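Student: Sequence first, predicted coordinates after that:
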Amino acid sequence: MTRLGIPILPHIINALILTAAFSAGNSYVYCASRSLYGLALEGKAPRFFVKCTNKGVPIYCVTFVLLIALLAFLQVSQGTAVVLSWFVSLITASQLVNYCVVCCTYVCFYRALKAQGISRDSLPYKAYLQPYAAYYALGATFIFALIGGYTVFLPGNWDVPSFLFSYTSVAAFPILYLGWKVLHKTKIYPPNKVDLKQDLEEVEEYTRNYIPQPPRNGFSKWFNILFS
């Protein structure tokens, strides 16, 4: 755009990119802090994370999540492109592990439904191509999580930071999972013993009594139409 001699458009693009980045960061800080809060409520994270302000904000969770942003200062001693590639590797591996677990969870859920004679037609939503889509996604995400940083194993390409950012999430998951199982002596239930109706009454009651809030103004109305 600069070579084409368009003076204002590059600034507009920069503003849009910054807005999108801030929006994504705001969203993920919210999701990550509330996930950490939920883990603390279940006893799967340190108890002090349940501390909230008078308005219900889990202050310690938000602070901890925001501290992760300090990793951005790595670019002070390293090239920006290098640090960006580290973050991309870390986030990609984490997302692949996350979706791998989601697919595995669905396969277990599907097996439990089948073992207990519960038809998927009775569910509020039934996805197509299941369970084959879940098997395909599980295999794909598992393979890509393992080979995501394969280049560091090529001759002459070994780099400790790149290896750590590519495989820390992959290695941390089984350690945390097995560590929790051993320490808390939890067990894996067979499909016919899985409780598929836990908290179902509360969810159905909430659904029956839910009253949607009307939009505050015209902007909220159109925003809800577009994004909800």
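Tutor: Alright, I've got the coordinates. Numbers count the residues shown, from 1 in each chain.

Student: CA only for contacts and neighbour counts going forward, please
Tutor: Fine.

Student: Report the secondary structure state of residue 30.
Tutor: On the three-state scheme (DSSP: H, G, I helix; E, B strand; the rest coil), residue 30 is labelled helix.

Student: contacting residues around the nearest residue to it once chain neighbours are set aside?
Tutor: Leaving aside its chain neighbours, residue 30 sits nearest to residue 62 (7.6 Å; criterion: Cα to Cα, 6 or more residues apart in numbering). By Cα atoms under 8 Å, 6 or more residues apart in numbering, residue 62 lies in contact with 29, 30, 33.

Student: next up, a second structure to put side by side with the first:
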Amino acid sequence: MTAMCGMISWTGILWTSIRWNKGLKAQGIDRKTLPYMAPLQPYLSYYGISMCIMVIIFGGFGSFMPTFDASSFVTTYFPIPFFAVLFFGYKFWTKPMVVDYADMDFVTGSSSDVIEKETTQNLWQKISDRI
């Protein structure tokens, strides 16, 4: 069950990474201008998602062999519908909009934004921000 939850989490992380790369491309921001550029991205994210999905699908395959083991099946695959209920329940309850690639904010909190903010603050504001 823990491994399945981990795979679902990594799928979400990788999906976010792919959307982030598409947002950079849509806004014309070159990845080479970033402080760190992960190699082979976004292709490794696509590969990672496909591997996570394969583990999610086939992770509990042992519960089918040699005979069907219901308890093993339930403990292995329970996180999938549980995640779906939580995810779609959140979407239904809060009705969040998916942010368009062109509207993604890549400026707020960036190093240039932090440097600009630090030069205009006095010592006590800097200390309170650090805390």
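Tutor: Cool, got the structure. Note that the structure is predicted; figures quoted are calculated from it, not measured.

Student: Could you tell me the TM-score of the two chains?
Tutor: After superposition, the two chains reach a TM-score (TM-score structural alignment, normalised by the length of structure 2) of 0.78; 118 aligned residues with a Cα RMSD of 2.4 Å.

Student: if we can go back for a sec, need the counterpart of the residue nearest to residue 30 of structure 1 in structure 2.
Tutor: Structural alignment (TM-score structural alignment) places residue 62 of structure 1 against a gap in structure 2.

Student: just checking, residue 45 of structure 2 touches residue 16?
Tutor: No. Residue 45 of structure 2 lies out of contact with residue 16 (Cα atoms under 8 Å); the separation is 9.3 Å.

Student: of these two, who's got more company?
Tutor: residue 45 (19 against 13; other Cα atoms under 10 Å).

Student: pull the longest helix from structure 1.
Tutor: If you go by DSSP state H, structure 1 has its longest helix at helix 80-115.

Student: Which part of structure 2 matches the helix or strand following that one?
Tutor: Of the helices and strands lying after helix 80-115 of structure 1 in sequence (DSSP states H and E), the nearest is helix 132-147. Helix 132-147 of structure 1 corresponds to residues 43-58 in structure 2, going by TM-score structural alignment.

Student: ok, average deviation of the matching stretch from structure 1?
Tutor: By mean Cα distance after the TM-score superposition for structure 1, the fitted stretch 43-58 of structure 2 averages 0.8 Å away from its aligned residues in structure 1.

Student: Out of the contacts of residue 62 of structure 1, who's the most crowded?
Tutor: Ranked by the number of neighbours (other Cα under 10 Å), the contacts of residue 62 of structure 1 place residue 33 first, at 22 neighbours.

Student: In stretch 7-14 of structure 2, which residues are buried?
Tutor: By neighbour count with 16 or more other Cα atoms under 10 Å, stretch 7-14 of structure 2 contains the buried residues 7, 8, 10, 11, 14.

Student: Quick check: it compared with structure 1, mean distance?
Tutor: Stretch 7-14 of structure 2 sits 1.0 Å off on average (mean Cα distance after the TM-score superposition for structure 1).
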